[in-house]
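In: Sequence first, predicted coordinates after that:
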Amino acid sequence: MKIDGRTKHGDSTANNGKPALLYIAWKSMKARCYRPKEARYNRYGGRGIRVCKPWRNDYLTFKLWALGNGFKNGLTLDRLKTNLDYGPDNCQWVTMEINTAKRNVPDRKLSFVQAEEIRASNLTDMELSRKYGINRGGVWRIRNGRSYKKEYAGLV
């Protein structure tokens, strides 16, 4: 079924001839990953970031996921782990403010809850290192506020 002459979904010209915001998000995600002339390609496709096949090949699959996972106008698509591809297991919808704040937060081996457990623990650095699978320097950085800073705890 063709709605606007080209697509089955009608979102490419949904709003007075302008694309729906969700359709724009989908097109932008693909452009960042597959179009070398796109301004942000070097931060996505240039680093090997791709879009999972179901989303890349079918807007409706992406749309169904988005609508079932918190999409609202004003939110932006965010990858939970910045070194992994776009896909349903690695994406969420967040405000631009949160997305921007996360840019400078590296992928984490531990959750912020685990970091708080480390801060509150009476165990030695060596014991915590073994328990959480990180080196003693990592334990020291957490305990001394150099890593897993509290101001980022609600962002990831």
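Out: Arrived safely, thanks for sending.
In: only C-alpha atoms for contact and neighbour calcs from this point on.
Out: Noted.
In: which residue sits closest to the residue positioned nearest the centre of the chain in space, ignoring its chain neighbours?
Out: Closest to where the C-alpha atoms of the chain average out (CA atoms, centre = their mean) is residue 79, at 1.3 Å. Closest residue in space to residue 79, ignoring its immediate chain neighbours: residue 91 at 4.4 Å, by CA to CA, 6 or more residues apart in numbering.
In: so that neighbour makes contact with residue 80?
Out: Yes: look at residue 91 against residue 80 with CA atoms under 8 Å: they come within range, at 5.6 Å.
In: can you give me the helices in the protein?
Out: 21-34, 53-57, 59-68, 96-102, 112-120, 125-132, 136-143 (DSSP state H).
In: Mind putting the ones you listed into CSV with mean neighbour count and distance to residue 45?
Out: Below are those laid out as CSV (neighbours: other CA atoms under 10 Å; distance: least, CA to CA, whole Å):
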stretch, mean neighbour count, distance to residue 45
helix 21-34, 18, 4
helix 53-57, 14, 13
helix 59-68, 15, 19
helix 96-102, 15, 19
helix 112-120, 16, 29
helix 125-132, 15, 33
helix 136-143, 17, 31
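In: can I get those in CSV with distance to residue 1?
Out: Formatted as CSV, those follow (distance: least, CA to CA, whole Å):
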stretch, distance to residue 1
helix 21-34, 18
helix 53-57, 18
helix 59-68, 13
helix 96-102, 35
helix 112-120, 48
helix 125-132, 53
helix 136-143, 56
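In: Please compare the first structure with the one that follows:
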Amino acid sequence: MSSEFKITCPVCKVERSTSKANYVFHTKKGGTGKCKSCYLTERNNSEQNKRNFVNGKPVKKHPYYHVWRNMIRRCYDPKIHNYKNYGGRGIAICDEWKSSKLFLQWVDSNGEIPAGYELDRRNNNGNYEPSNCRFVPPAVNSQNRRSTKLTPDQVVEIRRLNARGELLMDEAVKKYSVTHKTLLAVIQKRTWKNIKESCQ
């Protein structure tokens, strides 16, 4: 690089050598003359760019950005296979969370989220909004689906009756509207593992 082409950054006042093309751009074709460091600092501090950052990181590189994107698609994109279980039955997203930045700020406000935890709605028929959402282990999330037949209280009751020798399988299958296979899985604790022994 020839040293005859030099530019002084108007911000930090540091002189730097540059190529002829760069020199012409900055001195004759509207370039600002700013060095890369000052240019990036100014760009990142701009109001427009701040809207795309959360806690100093680009929104799209946030670890939960995909959670927001999938939430939007489930509720508003009829082409998505599970739209019928969300937007198709009236599940919506609060106005605040239609902004990825505001949703991700809420995520960060929850502190460190354990690896593998999933976004869950407390009321499965309710909307996606701060008062109805939380992060839970996959097992808890799956137990909160509409397709789940049992409740935590029923699981405790089944195990308690079984421990006392009072559980009649055929009657329990009818009472709880589950299959023999599901009932055995509950009794043998192959499912609902998060129900603690102390609850029984």
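Out: Structure received. Bear in mind the structure is a predicted one, so any value in this text is a computation, not a measurement.
In: Just the TM-score for the two chains, thanks.
Out: For this chain pair, the superposition-based TM-score is 0.58 by TM-score structural alignment, normalised by the length of structure 1; 119 aligned residues with a CA RMSD of 3.4 Å.
In: just to revisit the earlier point, in structure 2, what sits opposite the residue nearest to the centre of structure 1 in the alignment?
Out: Under the alignment (TM-score structural alignment), residue 79 of structure 1 maps onto residue 121 of structure 2.
In: picking that back up, number of nearby residues for the residue nearest to residue 79 of structure 1?
Out: 18 (other CA atoms under 10 Å).
In: Could you do residue 148 of structure 2 as well?
Out: By other CA under 10 Å, neighbour count at residue 148 of structure 2 equals 10.
In: what's near enough to touch it?
Out: Neighbouring residues of residue 148 of structure 2 by CA atoms under 8 Å, 6 or more residues apart in numbering: residue 142.
In: how close does the equivalent of residue 69 of structure 2 over in structure 1 get to residue 20 of structure 1?
Out: Mapped onto structure 1 by TM-score structural alignment, residue 69 of structure 2 lines up with residue 27. Distance, residue 27 of structure 1 to residue 20 of structure 1, using CA to CA, to the nearest Å: 11 Å.
In: show me where structure 2 has strands.
Out: 6-8, 15-17, 53-54, 57-58, 118-121, 133-136 (DSSP state E).
In: distance from the fifth one to structure 1 after superposition?
Out: Its matched residues in structure 1 lie on average 0.6 Å from strand 118-121 of structure 2 after superposition (mean CA distance after the TM-score superposition for structure 1).
In: I would like the residues contacting that strand, please.
Out: So strand 118-121 of structure 2 is contacted by 67, 127, 128, 132, 133, 134, 135, 136, 137, 138, 141 (CA under 8 Å, 6+ apart).
In: OK, contacts around the first one?
Out: By CA under 8 Å, 6+ apart, the contact set of residue 67 of structure 2 is residue 119.
In: Please apply the same query to the fifth one.
Out: When contacts are counted by CA under 8 Å, 6+ apart, residue 133 of structure 2 touches 119, 120, 121, 122.
In: Matching it against structure 1, which residue comes up?
Out: Checking TM-score structural alignment: residue 133 of structure 2 goes with residue 91.
In: And that match, how far from residue 150 of structure 1?
Out: 23 Å.
In: now residue 43 of structure 1
Out: Taking CA to CA, one finds residue 43 of structure 1 at 27 Å from residue 150 of structure 1.
In: same deal with residue 61 of structure 1?
Out: For residue 61 of structure 1, the distance to residue 150 of structure 1 - CA to CA - is 36 Å.
In: swap in residue 73 of structure 1?
Out: From residue 73 of structure 1 to residue 150 of structure 1 the distance is 29 Å (CA to CA).
In: do the same with residue 87 of structure 1
Out: 28 Å.
In: Looking at the two now, which is surrounded by more residues?
Out: Taking other CA under 10 Å, residue 87 of structure 1 and residue 150 do not tie; residue 87 has more neighbours (18 against 12).
In: Do I have it right that the more buried one meets residue 52?
Out: Yes: the pair residue 87 of structure 1 and residue 52 passes the contact test of CA under 8 Å, sitting 5.2 Å apart.
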